[in-house]
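# sequence first, predicted coordinates after that:
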Amino acid sequence: MDPVRNPFAPGAGSQPPELAGRDEIITEADIALQRILLGRHGRSQMLLGLRGTGKTVLLNKIETLAEERGYFTSVIEAPEDRDLADLLYPRMQQILRRLSAIETAKEYAFNAMRALRSFASVFKVEVGDFSLSVDPDPGVADSGNLEYDLSDLFGAIGLAARSAGKGWCLLIDEVQYLSERDLSALIVAIHRINQKQLPVIFFGAGLPQLAGLSGDAKSYAERLFSYPFVGALPEQAAKQAIRGPIMEEKEEIKDNALGRIFELTEGYPYFLQEWGYQSWNCADSSPIDESDISQATDIALTRLDEGFFQVRFDRLTPKEREYVIAMAKLGKGPYRSSDVAEKLGEAPSKLGPRRAQIISKGMIYSPKYGDIDFTVPMFDDYLRRNWIAA
């Protein structure tokens, strides 16, 4: 069939043609956005899930909703080696410049810019080619304590946004990469904003361990945020994610082919898009049938092995690779840490630092005490295909 009309979008964070099975999360986010603008309580969200489940897609959808509801938005992807102050500064500067153009917000935006200037100075933020042409505001956002200073800044931005009849929606992807200090400061700032009922709301996304990291940073985080889990799609929603876009293009797919795609992908959204894309391209004509799926599977697995899986495996040291291969040799997860240690012939206590390093790289996580599992769906299959002798 015509590859130009192929409706599927297999890519990191790419918007799928149909956002199936996520209505509850989107509705909850939209209600919170509307309530915050009315000066009422609304809970910020931390989206939790494995790789390839569509968390970034959901953040993008929430960003669009926020803009439609009257928010200015700031989107950040947290890397492993940057401070939150450096990440936030240009986004806050941009928001304040936009607010300063609104007559009713000029005074508040000016005050917030002065606070931001103080913040940049005390945290030695790299300001790039453009810096704020205002004097710092002594005593505001300049204590050097990130929890206090970020709360000051968020409050100043919230006042400016409220005076403009707007809101500020901050969205951060890969939140688990923030340091404990930075995550703690972010949580405190959101907490203070909630107490003051200012129109600022936060949506984050990260791996499943993020809920525990948030609770460790601040015990009240479990009450401050909702933590919707973004997992594999149930069968009906997964099939609709494939069938819907095909029907939109006035083409068809057979039921047995749909069933086979669901079986192969286990309902994970990233894989659904990959198999949908390849199946469309492999089909000579409509309807797409099971023989097309068979051909598409070879192509899809090759692409995933050489891209989606390989780039993650390449981040591991030889010893870390040895550890995850031992996991895969045990079959499907989750795995007991003690079983992995036994497979490697080493004491569990000796392997603790290695396990912790792999967790910090976002490759594995602990679903419960003593257990570990891969953060990348079907990664164990990849390892068995490519790194474990038959």
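Nice, thanks for sending it over.

# CA atoms for contacts and neighbours, from now on please.
Will do.

# state the distance from residue 172 to residue 196.
22 Å (CA to CA, to the nearest Å).

# looking at these two, which one has more neighbours?
Neighbour totals were compared for residue 172 and residue 196, and residue 172 leads with 20 against 13 (other CA atoms under 10 Å).

# and the gap between the more buried one and residue 385?
Here the criterion is CA to CA. By it, residue 172 lies 34 Å from residue 385.

# same thing with residue 95?
Taking CA to CA, one finds residue 95 at 48 Å from residue 385.

# give me the more crowded residue out of the two.
Remark: of residue 95 and residue 385, residue 95 carries more neighbours, 18 against 13, as counted by other CA under 10 Å.

# who touches the residue lying closest to the more buried one once chain neighbours are set aside in this structure?
Among residues not flanking residue 95 along the chain, residue 72 sits closest, at 6.8 Å (CA to CA, 6 or more residues apart in numbering). For residue 72, the contact set (CA atoms under 8 Å, 6 or more residues apart in numbering) comprises 66, 95, 166-169.

# my understanding was that residue 300 contacts residue 274; is that so?
Yes - between residue 300 and residue 274 there is a contact under CA atoms under 8 Å: 6.3 Å.

# higher neighbour count, the two?
Shown here are residue 300 and residue 274; by other CA under 10 Å, residue 274 has more neighbours (22 against 19).

# quick one on the thing from earlier: could you list which of the contacts of residue 72 belong to helices?
Of the positions in the contacts of residue 72, 66, 95 sit in helices, assigned by DSSP state H.

# out of the contacts of residue 72, flag the one nearest to residue 36.
residue 167 (8.0 Å; CA to CA).

# ok, second structure coming up, stack it against the first:
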Amino acid sequence: MPANNPFRPSFGVSPRVLAGRQDLLQDFDVALDEGPGSPLRSLLVSGPRGMGKTVVLNELEDIARTRGWLVLRLPEGTDMLEELEGSTVPALLAEHDTQAVRRRLTGGGISGLGSVSTDVEDRYPVRQSLTRMLGRLSEVLAVHETGMMFTLDEVQDADPDVVGRFATVYQHLVRDEREVAFAAAGLPVGVDQLLRQGGTTFLRRAERVHLDLLTDEEVAEAARATVTEAGRTLGDEAVGAFGQIVHGYPYLLQLVGYHAWRVDPAREEITARDVHRTRPLVVERMGRLVHAPAVAPLPEGQRSYLRAMAVDDGPSSTREIAERMGVPMQQQNVYRARLIGRELIRATGHGFVDVTLPYLREYLRAQPR
């Protein structure tokens, strides 16, 4: 009897077989060996929605944990530093520092007649600075030859000023050659906005990692490995069908696999027909979970630009887009640059652009004007 469905089409959930990110993970593993100063200990991971940014962040955290490092996920919101300073770090110190609590003798007695009483004095009151507490925590961990890793997901939703203040704290740790690492993930626009913010100069030196689409070979290898490890088979035609529908998109690899598996879970082989049957659901799910959040915040001009592109079945002429919109080429160039910056479209040659994300064109065509 085949195992339960091995595919995991949920955002941020690590798949059973990770496709196409091994080089990055190996480089980070080596960076932890290289010690303080290794450039790959500070990473900024960017990419469109569904490209596997949170999954990569999870895997980086796991690498640190296997070495005995503490992983501190930075809290969301404007009270990030207050939460770290007021509760998270003091709690870690109380747990890991054997000198975190001192007992003061307050009473005595003669053996057999009385007992000795003590008061507990907290060595780390909240009033201590975050920089000082993290420095002490680093000293405690150094005794065990470990360190601490900070992670921040969804950078575009974080307060840039607060992140900038944390970057200053982190910079002090690096300058003192502490065993620390930092990894953040977010949409390209969010990462760019963060790096433009005053106070994040140090983060600009972090290694910028942009997640690209998976190759057809990576899709095929991951699909086949996931299926076979769960006790079923995937023929060559079915593997090819995966590539045709997934388009190198990690989230779709999991989504297609999940629903192809469900067509007939008791059957040993997953067929090409099973895979092709998932396409309508894939188009709907991508539109609702990926394209709608990406398009909704766009100014009307940029949305109009995308609608003008959706008329074409392939790459669009920028001159024809301007004519359809009724705007001069100069204005078209502004919209084009903004959408390329958001990674919703890409240049495909002189005077031509195409959508970047799979099934964005189908989503745009289905929307009422």
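Perfect, I can see it now. Everything numeric here is computed off the predicted structure, so don't read it as measured data.

# pick out the most distant pair among the contacts of residue 72 of structure 1.
66 and 95 (14.1 Å).

# that older thread, which residue in structure 2 aligns with the residue nearest to residue 95 of structure 1?
Alignment note (TM-score structural alignment): residue 72 of structure 1 maps to residue 70 of structure 2.

# roughly how far does its match sit from residue 59 of structure 2?
14 Å.

# can you pull the buried residues of the one helix or strand the residue nearest to residue 95 of structure 1 maps to?
Assessed by DSSP states H and E, residue 72 of structure 1 sits inside strand 71-77. Buried residues in strand 71-77 of structure 1, counted by 16 or more other CA atoms under 10 Å: 71-76.

# next one: that strand to chain centre, how far?
13 Å (CA atoms, centre = their mean, to the nearest Å).

# mean deviation, that strand versus structure 2?
For strand 71-77 of structure 1, the mean deviation from structure 2 after alignment is 2.9 Å (mean CA distance after the TM-score superposition for structure 1).

# and residue 94 of structure 1, what pairs with it in structure 2?
Using TM-score structural alignment, residue 94 of structure 1 sits opposite residue 88 in structure 2.

# for residue 116 of structure 1, that is, sorry about that
So, by TM-score structural alignment, residue 116 of structure 1 is left unmatched.

# skip the chain neighbours and tell me the closest residue to residue 116 of structure 1.
The shortest distance from residue 116 of structure 1 to any non-neighbouring residue, by CA to CA, 6+ apart, is to residue 153 (6.7 Å).

# likewise for residue 227 of structure 2?
Residue 227 of structure 2's closest residue in space is residue 233 (CA to CA, 6+ apart), at 6.1 Å.

# what about the strands in structure 1?
Here structure 1 has its strands, by DSSP state E, at 44-48, 71-77, 167-173, 200-206, 225-226, 335-336, 364-365, 371-374.

# which one, of the ones you listed, ends up nearest to residue 213 of structure 1?
Going by CA to CA, the one of the strands of structure 1 nearest residue 213 of structure 1 is strand 200-206, 10.6 Å.

# what lies in contact with that closest one?
33, 36, 43-49, 55-56, 59, 154, 158, 167-176, 190, 193.

# which part of structure 2 matches it?
Under TM-score structural alignment, the match for strand 200-206 of structure 1 is residues 180-186.

# which one in structure 1 is aligned with residue 152 of structure 2?
Structural alignment (TM-score structural alignment) places residue 152 of structure 2 against residue 172 in structure 1.

# that match and residue 46 of structure 1, how far apart?
9 Å.

# follow-up on the earlier one: kindly reformat the strands of structure 1 as a markdown table containing distance to residue 283 of structure 1.
A markdown table is the format used below for these (distance: least, CA to CA, whole Å):
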| stretch | distance to residue 283 of structure 1 |
| --- | --- |
| strand 44-48 | 35 |
| strand 71-77 | 37 |
| strand 167-173 | 36 |
| strand 200-206 | 36 |
| strand 225-226 | 43 |
| strand 335-336 | 39 |
| strand 364-365 | 37 |
| strand 371-374 | 33 |
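
# of those, give the one that comes closest to residue 305 of structure 1.
strand 371-374 (15.6 Å).

# residues touching the closest one, excluding its own?
333-337, 363-367, 380.

# these, buried ones only, as a ChimeraX selection?
Buried members of the contacts of strand 371-374 of structure 1, defined by 16+ other CA under 10 Å, are picked up in ChimeraX with:
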select :334,335,336,337,363,364,365,366,380
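
# measure stretch 141-152 of structure 2 end to end?
First-to-last distance for stretch 141-152 of structure 2 - CA to CA - comes to 21 Å.
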